[in-house]
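Give me the fold of what follows.
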Amino acid sequence: MSEADSEATHPPGLDLDRLAGHLARERPGLVQGPLSAEVVQGGRSNLTYRVTDGTSRWVVRRPPLGHVLATAHDMGREHRVISALRDTPVPVPGTVLLCEDPEVIGAPFYVMEHVDGTPYRTAEELAPLGPERTRQVVLALPDTLVALHAVDPEGVGLGDFGRPEGFLERQLRRWNKQLEASRSRDLAGIDELRAALGEKLPASPRPTVVHGDFRLDNVLVDGRDRVTAVLDWEMSTLGDPLTDLGLLAMYSEGLDVPGSPISTTSHAPGHPDGAELIERYARLSGRDVSRIHWYTAFAYFKLAVILEGIHYRFTLGQTVGAGFDRIGDLVPVFIDNGLTTLRKG
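As a prediction, this is how the structure comes out:
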């Protein structure tokens, strides 16, 4: 058996025989033959597999191997929000089942329908579409955010999905705690950025369901340049919708960060800039975006903290792979951009 065949029948972290048995019990007749699988690249941290019986295809999501904090990889939470949004204008995969018993495959997991589409992760992947198609693909992102933020949480059973009161304060505290956990060197400007964000904290609009990591490579796009599914809901909650928009704007501002694990497509010909995406969202949603510079600056701060954490783990020898030796040099770029953006507001 080749290595590829072995990985298809014994993918890491997914026992296909036990999965097939569970599906046979819970969804009789769903599976028509032996299962094979492949690991799907992408996503923040949860493992994603494309599974097939030779006729039908599904996607399985489970926490990463060796995870410790179950609350950080809550399969029930992801399954709940996707199921709730299924009958709304927000494009999401249909859900098949949730299994919270870790004895089945070694961790909780859920199964959803496979959706055709491409997750564009780099400018190079977008380039073959040409400038006009690239523009249309990216403009679909604020449109999708408008649809998500228009969903009534109570109406879809998500009224208790988060704690929107004090949302921005908690977000700042959370990412400050993350920063302190990986602080091992002087970072010029990071304390100034954090303090300024706290001092200029905006008043949040009415809370909505927020995705938490909304960007181009977390959606699938079909051959007609339509968004067919929004993926990777592990950061979703009820909170300030402009945090989603600020993050999207940050990813669209033409950052020159070669070697970064933070993907960006902003250099693709025809890619709209953050200002155009913000204007489109404001026009379609009717929301006041006059404080959007704060939200974009906060996105820069959050990404600076994430990158510093990766750098810290690299210095401890806990991260291996190409490019990680350059991560530390990227952190000041995000800090400087955060400070510059905040001063605009």
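
drop to CA atoms for contacts and neighbour counts, all remaining ones
Will do.

mind listing the helices for the stretch 51-200 of the chain?
75-85, 123-126, 131-149, 167-181, 190-199 (DSSP state H, counting those that start in this stretch).

could you dump the ones you listed to a markdown table with distance to Asp225 and mean neighbour count?
Formatted as a markdown table, the helices of the stretch 51-200 of the chain follow (distance: least, C-alpha to C-alpha, whole Å; neighbours: other C-alpha atoms under 10 Å):
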| stretch | distance to Asp225 | mean neighbour count |
| --- | --- | --- |
| helix 75-85 | 21 | 20 |
| helix 123-126 | 11 | 16 |
| helix 131-149 | 5 | 20 |
| helix 167-181 | 33 | 15 |
| helix 190-199 | 37 | 16 |
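
Please confirm that Arg50 is located within a helix.
No. Read with DSSP: H, G, I helix; E, B strand; the rest coil, Arg50 is strand and lies in no helix.

Count the neighbours of Ile306 for me.
Residues near Ile306, counting by other C-alpha atoms under 10 Å, number 18.

Now the second one, please; I'll put the structures next to each other:
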Amino acid sequence: MSNHDIDTKRLGDYLQDYIPGLGDDLQAEKFAGGQSNPTFKLTSGDQHFVLRRKPKGELLKSAHAVDREFRVISALAGTDVPVPHAYVLCEDDAVIGSMFYVMEYKEGRILWDPTLPEIETPQERASIYDSMNATLAALHNVNVEAVGLSDYGRPGNYFERQVSRWSKQYRASEIDTIPDMETLMKYLVNNMPPDDGSVSLVHGDYRLDNMMFAHDKPEVIALLDWELSTLGNPIADLANQCMAWMLPSEGSMRGLSDVDRVALGIPSNEEYIAKYCERTGRTEIQNWNFYLIFSLFRLAAIVQGIRKRAQIGTASSAEADARGDLVYPLAAMGVSLIP
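Model (predicted):
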């Protein structure tokens, strides 16, 4: 077990006021993987918690917003969206060197591969995807005013703001000129669909491995990693998930493009979208191709950020350099979808 430069004595002293019964034997173990906010399992006796912190060092503006994660998890307590209990947000860098929050540790399964090779039957795979669909619908059906999140995002066209944001983030982490990224930024600005007025809480990175499933049944018990959450158009989450499934089944970003989904019990994108629309009261989704292209561009911009952090030495995973190279095929896939 490694404390990864966390002063557990100082941290334990700080947490005494927020976690009843916490012992003086606190230990911290970093979870493997993850590129953005380093995440640790905290242990004290038979008690377990999770700590998420900002990385140390030079950071891109508005990235690593653990304070926003804490706020949204706290607000969703008691809704139909499964989230861990949030204990405390610490904005004092003096405690462990950067802002962090502590939340409940959930016992469950993280499923990394969308083909679900560890699941034995097509029926259970179908149920896992249905639970994932139901959780997404529950998120988008949350009354943001009722849970105190009406100011969680800015008003105005969500996709205009998102294209502007991720273009700026990409420029801030740009290492070399990538023609396909230039093409995507131009296309997205020039083909922006009209704002349809849809506003909901948007997760921002809704995918299989950002949720935890129960050990004994195909049910989502915790939706995790809220760093990119905001108020906006809910179709962004749906497109982000369906976009990820367009990727090949091999590689560091595994998809479903080259597998037999029927045989595996995994719904087609069309079936998944139809079920989502049924649960959220939608009749159709217009401009779907634009949303897919935007999702690929955004993911490429995020990956470019990982690539930049690897270059300057602040990436939290040893895989960051290799994953950063995915910006090229992601941007090319986005360009291939332009009519």
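
picking up where we left off before, adding distance to Ile327 of structure 1, write the helices of the stretch 51-200 of structure 1 out as a markdown table.
Formatted as a markdown table, the helices of the stretch 51-200 of structure 1 follow (distance: least, C-alpha to C-alpha, whole Å):
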| stretch | distance to Ile327 of structure 1 |
| --- | --- |
| helix 75-85 | 29 |
| helix 123-126 | 20 |
| helix 131-149 | 27 |
| helix 167-181 | 15 |
| helix 190-199 | 16 |
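
Next up, the contacts around the residue positioned nearest the centre of structure 1.
Geometric centre of structure 1, nearest residue: Asp213, 3.5 Å, by C-alpha atoms, centre = their mean. Shown in contact with Asp213 of structure 1 (C-alpha atoms under 8 Å, 6 or more residues apart in numbering): 232-233, 235-236, 244, 247.

Tell me the one of the residues you listed nearest Ala70 of structure 1?
Met235 (13.4 Å; C-alpha to C-alpha).

quick one: what's aligned to the closest one in structure 2?
By TM-score structural alignment, Met235 of structure 1 lines up with Leu228 in structure 2.

Pretty sure that match sits against His203.
Yes. Using C-alpha atoms under 8 Å, Leu228 of structure 2 makes contact with His203 at a distance of 6.5 Å.

neighbour-wise, which of the two wins?
Using other C-alpha under 10 Å, the more surrounded residue of Leu228 of structure 2 and His203 is His203, with 25 against 17.

What does that one correspond to in structure 1?
By TM-score structural alignment, His203 of structure 2 lines up with His211 in structure 1.

Return the residues in contact with its match.
By C-alpha under 8 Å, 6+ apart, the contact list for His211 of structure 1 reads 233, 235-237, 244.

cool, Lys200 of structure 1 as well?
Trp294.

That one pairs with which position in structure 2?
With TM-score structural alignment as the criterion, the equivalent of Lys200 of structure 1 in structure 2 is Asn191.

can you map out the strands along structure 2?
Along structure 2, counting by DSSP state E, strands occupy 27-30, 39-44, 47-53, 86-90, 100-104, 200-202, 211-213, 220-223, 230-232.

Dump these to a markdown table, plus mean neighbour count and distance to Ile273 of structure 2.
Listed next are the strands of structure 2 as a markdown table, based on neighbours: other C-alpha atoms under 10 Å; distance: least, C-alpha to C-alpha, whole Å:
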| stretch | mean neighbour count | distance to Ile273 of structure 2 |
| --- | --- | --- |
| strand 27-30 | 20 | 36 |
| strand 39-44 | 20 | 32 |
| strand 47-53 | 20 | 32 |
| strand 86-90 | 19 | 31 |
| strand 100-104 | 22 | 32 |
| strand 200-202 | 22 | 16 |
| strand 211-213 | 22 | 19 |
| strand 220-223 | 23 | 18 |
| strand 230-232 | 24 | 18 |
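
Between those strands, which one is closest to Pro114 of structure 2.
Judged by C-alpha to C-alpha, the one of the strands of structure 2 that comes nearest to Pro114 of structure 2 is strand 211-213, at 12.2 Å.

mean shift of that closest one relative to structure 1?
On superposition with structure 1, the mean distance recorded for strand 211-213 of structure 2 (mean C-alpha distance after the TM-score superposition for structure 1) is 0.4 Å.

helices or strands next to that strand in the packing?
strand 220-223 (3 or more C-alpha pairs under 8 Å, 6 or more residues apart in numbering; DSSP states H and E).
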